[in-house]
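**Q** Make a model of this:
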Amino acid sequence: MNTFDYIIIGGGIVGVSTAWQLQKRFPQKKIAIIEKESEFACHQTGHNSGVIHAGVYYQPGSLKAKFCKEGVQATIEFCKEHQIHYEQCGKLLVATTPLEHERMLSLYARCAENGIEAELLDQAQLKQREPNISGIGAIFVKQTGIVNYQQVTIKMAERFQQLGGTVLLNHEVVDLVENDDGIHVVALHNGQQVPLESDFLVACSGLMADRTTKMLGIKTDFQIIPFRGEYYQLPAKHNHIVNHLIYPIPDPDLPFLGVHLTRMIDGSVTVGPNAVQGWKREGYGKINISFKDIVDMMGFSGFWRVLKNNFKVGLIETFNSWWKPGYLKTVQKYCPSLTLNDLQPYPAGIRAQAVMKDGSMVHDFLFAQSPRSLHVCNAPSPAATSALPIGAYICDKITKAQS
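**A** Model prediction:
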């Protein structure tokens, strides 16, 4: 039987960052990453827009704000050290109406509260920077950048293995049992059950975070509700349609940021994401249904409450998902030259949104613990940007839990 000092469930960027930093802190310890897929970063990490966020939106003093500010520089330094291509192209948050302009000024004040360097642009300055973008003003955030987070994750995994860490790909955790001596793990590999033992378990299981806690009987008040983020890609002729990342001014009453134009690190430009109720936790296709996932949601009171609280916007998002001209209209608000033919297929992503029983969405990091385990229950955007400080924070919590 394979016995480890620490087992980390999850091969996304948060899990791999944690494992690598834990191995650096404790070089004599036996540490393993368990990942059910055949490679790293197959889910949220590999299906996001690749933005290195500066932390404009986040509540001052929150873990999100703290981690994001630390994470920008840490991510860039990591990329420099390991020759991973990144670019700090900057971001413009564009106001298109007087109401959005008022909200923009509030966001500008929040930048100052979070210690983020930002510049206010008037309509003429915006047009000078972005000839193809229409708006009455904007916030320019210079720090924001782009990178391929799957490449970052793979490099972290390589560093982890170089330090003696063990990687178990194609291993799906199907059972967990905790006792006074540690955690007994059963993983399914090539149809065979593989027993593993660990003194301590760290679960960074993203879309399956609530199911991992349930395996150990940890009482929690949340459930993961999947939201699909659907993207389009612009044709190559539009690869230079923008010079920066272009974001709308978000509505503070809505849980997600809205559709934006993103320059990707490969030179292309994507449009999105929207936020549509998902009916399958790992449903990346156009039509995705999972009976098990639906039953879990239907039986959770928080799902019905969040549906009720966001019913109108949910209908609009669903309508725009199925009716392309509706989706296009959200983009034409600030980029009027785009047409239907410009919106070409691109893979969707799934946001693992933790929702409480009262229907409130968890917008900060959420953790659960047992005597011998620590679970990352909610790792919201910008978790990829913040993966290095999050990993360090988790290592600190593990050390404290074992002291």
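**Q** all contacts plus neighbour counts: C-alpha atoms, from now on.
**A** Will do.
**Q** could you pull out the helices for the protein?
**A** With DSSP state H, the ranges of helices along the chain come out as 13-25, 63-81, 98-113, 123-129, 149-162, 209-215, 291-298, 301-309, 311-322, 324-332, 387-402.
**Q** contact partners of the longest strand anywhere in the chain?
**A** Criterion DSSP state E: the longest strand present in the chain is strand 192-203. Contact with strand 192-203 is made by 1-10, 15, 181-188, 209, 212, 372-376, as judged by C-alpha atoms under 8 Å, 6 or more residues apart in numbering.
**Q** Tell me the buried residues in that strand?
**A** Within strand 192-203, the residues scored as buried using 16 or more other C-alpha atoms under 10 Å are 193-203.
**Q** Go ahead and measure how far that strand is from the middle of the chain.
**A** 25 Å (C-alpha atoms, centre = their mean, to the nearest Å).
**Q** what about the closest residue to residue 319 other than its chain neighbours, neighbour count?
**A** For residue 319, ignoring the flanking residues on the chain, the nearest one in space by C-alpha to C-alpha, 6 or more residues apart in numbering is residue 326 at 7.3 Å. Here the number of neighbours of residue 326 (other C-alpha atoms under 10 Å) works out to 16.
**Q** one more to put side by side:
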Amino acid sequence: MTRYVVVGGGIVGLAVAHRLLTDRPGDQVTVLEKEPGWAAHQTGHNSGVIHAGVYYPPGSLKATLCRAGSASMVEFCAAHDLSYDICGKLIVATAEAELPRLHALHQRALANGLPVRLIDAAEAREYEPHVAAVAALHVTSTGIVDFGAVCRKLAELLAAGGADLRTGTEVTGVVDRGDRVVVQTTRGEVPADVLINCAGLHADRISRLAGVPTPVRIVPFRGEYYELTPGRRELVRGLIYPVPDPQFPFLGVHLTKMIDGSVHAGPNAVLATSREGYSWGRISPRDVLDEVSYRGLWALGRKHYRYGLTEVARSLSRRRFAASLARLVPELTGADIVRAGAGVRAQAIRPDGTLVDDFLIVETGRQVHVLNAPSPAATSSLEIARHIVSRLPVAPAR
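**A** So this is what the prediction gives:
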């Protein structure tokens, strides 16, 4: 019997544990989560979009796992009676100057094998009557779901399958003894033959605890959301996105119909003062020190400080936030939106200041560390799990 320990109870960690239980019956699977429940951070604070895989370079892990993951996520939801809606989305060019980027995105989507169409302004308004567009990319396979509900179902399946699920258990150390790994926690030691680190916002710290050289530092970016007031929800039928700036992994402020019928607007992207900093007032001295002492963040700031200042200004001003939305739907004003919480993106940054734009998974000995898994990781989670488990030895020596 092989003992697997998965650190992290977000959607990637739970999906990996479920894949282990499915593919390797008879082995022991333990999941360690420091919070009292599942999906407490990135998974539980995202926009609930089942991404199609439009944005990612052909052949990248994001492109291949997102496309496969969008299909397997829908299959999982259908099999377990979880609500989802393949409503499609529009990526809209609101000015002629954005058309070259829209056309480049169209070509990338085709290279990724996705069902997309370039449409003119009149056809865009057939899908979204209130949208402002000179042209748009219609992505038919984009959908929405409650990823928190997916996590609850995964945890239920894991419990039924005999997995050892430990919430309220924080990892404090990792000792690799060659023939096994000992995971030290706030509730005692847990022996493992294989450790799989899916700790999200804290994945680089777990890697360092384990003595594994970490080629990146995770820097937290807070994404703040508004939602449309109930009387203005009819302005958006599905999902409306701007054409993104290819220099950044952020997709720009967009409008998203949620599975509960509400319509969320956002997120922006501002540097957070805590890895779990869901508001300006939440500050972690340790996390701030981590950020300001990292030369990669200073290098990033020197290259993109204007972008960062724009995001901060939008964070502090409802009027600016509403103006960004009005580029997509001109009828929207500041009176039509109310605050709706925030999420924090765990973004891996290299020492030279470049953003890691693909999933980053480091394998060494008896350990696997998922060091960069922001969006579209929730969409791709079942396929990230399949990818990781397929690469593990069937029966590691003890």
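**Q** TM-score for the pair, please.
**A** Comparison of the two superposed chains (TM-score structural alignment, normalised by the length of the second structure) gives a TM-score of 0.97, and 397 aligned residues with a C-alpha RMSD of 1.4 Å.
**Q** Any chance of the buried residues of strand 192-203 of the first structure in a markdown table with distance to residue 83 of the first structure as columns?
**A** Compiled in a markdown table, those are given as follows (distance: C-alpha to C-alpha, whole Å):
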| residue | distance to residue 83 of the first structure |
| --- | --- |
| 193 | 39 |
| 194 | 37 |
| 195 | 38 |
| 196 | 35 |
| 197 | 36 |
| 198 | 34 |
| 199 | 35 |
| 200 | 33 |
| 201 | 32 |
| 202 | 29 |
| 203 | 29 |
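**Q** coming back round to it: just the buried residues of the contacts of strand 192-203 of the first structure.
**A** Members of the contacts of strand 192-203 of the first structure that pass the buried threshold by neighbour count (16+ other C-alpha under 10 Å) are listed as 3-10, 15, 182-188, 209, 212, 372-376.
**Q** Mind telling me what residue 324 of the second structure corresponds to in the first structure?
**A** In the first structure, the position corresponding to residue 324 of the second structure is occupied by residue 330, as judged by TM-score structural alignment.
**Q** contacting residues around that match?
**A** Counting by C-alpha under 8 Å, 6+ apart, residue 330 of the first structure makes contact with residue 259.
**Q** again with residue 342 of the first structure
**A** Under the criterion of C-alpha under 8 Å, 6+ apart, the contact partners of residue 342 of the first structure comprise 233-235.
**Q** run the last query once more with 7 Å
**A** Taking C-alpha atoms under 7 Å, 6 or more residues apart in numbering as the criterion, residue 342 of the first structure is in contact with 234-235.
**Q** Could you find the counterpart of it in the second structure?
**A** In the second structure, the residue paired with residue 342 of the first structure according to TM-score structural alignment is residue 336.
**Q** what's the closest non-adjacent residue to residue 116 of the second structure?
**A** With C-alpha to C-alpha, 6+ apart as the criterion, residue 116 of the second structure has its nearest non-adjacent residue at 4.8 Å, and that residue is residue 139.
**Q** From residue 331 of the second structure, how far out is the one you found?
**A** Using C-alpha to C-alpha, to the nearest Å, one gets 24 Å for the distance from residue 139 of the second structure to residue 331 of the second structure.
**Q** Looking at those two, which is more packed in?
**A** residue 139 (24 against 14).
**Q** aligned partner of that one in the first structure?
**A** Taking TM-score structural alignment, the alignment pairs residue 139 of the second structure with residue 141 from the first structure.
**Q** Check residue 346 of the second structure too.
**A** Taking TM-score structural alignment as the alignment basis, one finds that residue 346 of the second structure is matched in the first structure by residue 352.
**Q** My guess is its match contacts residue 224. True?
**A** Yes. Counting by C-alpha atoms under 7 Å, a contact exists between residue 352 of the first structure and residue 224, whose distance comes to 5.9 Å.
**Q** Need the residues touching each of these two.
**A** residue 207.
**Q** the strands in the stretch 151-300 of the first structure, which residues?
**A** Using DSSP state E, counting those that start in this stretch, the strands found in the stretch 151-300 of the first structure span residues 166-168, 172-179, 182-189, 192-203, 222-229, 232-233, 245-248, 260-263, 269-272, 276-277.
**Q** what would the ones you listed look like in JSON lines with distance to residue 59 of the first structure?
**A** JSON lines is the format used below for the strands of the stretch 151-300 of the first structure (distance: least, C-alpha to C-alpha, whole Å):
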{"stretch": "strand 166-168", "distance to residue 59 of the first structure": "36"}
{"stretch": "strand 172-179", "distance to residue 59 of the first structure": "35"}
{"stretch": "strand 182-189", "distance to residue 59 of the first structure": "36"}
{"stretch": "strand 192-203", "distance to residue 59 of the first structure": "26"}
{"stretch": "strand 222-229", "distance to residue 59 of the first structure": "21"}
{"stretch": "strand 232-233", "distance to residue 59 of the first structure": "30"}
{"stretch": "strand 245-248", "distance to residue 59 of the first structure": "18"}
{"stretch": "strand 260-263", "distance to residue 59 of the first structure": "21"}
{"stretch": "strand 269-272", "distance to residue 59 of the first structure": "23"}
{"stretch": "strand 276-277", "distance to residue 59 of the first structure": "24"}
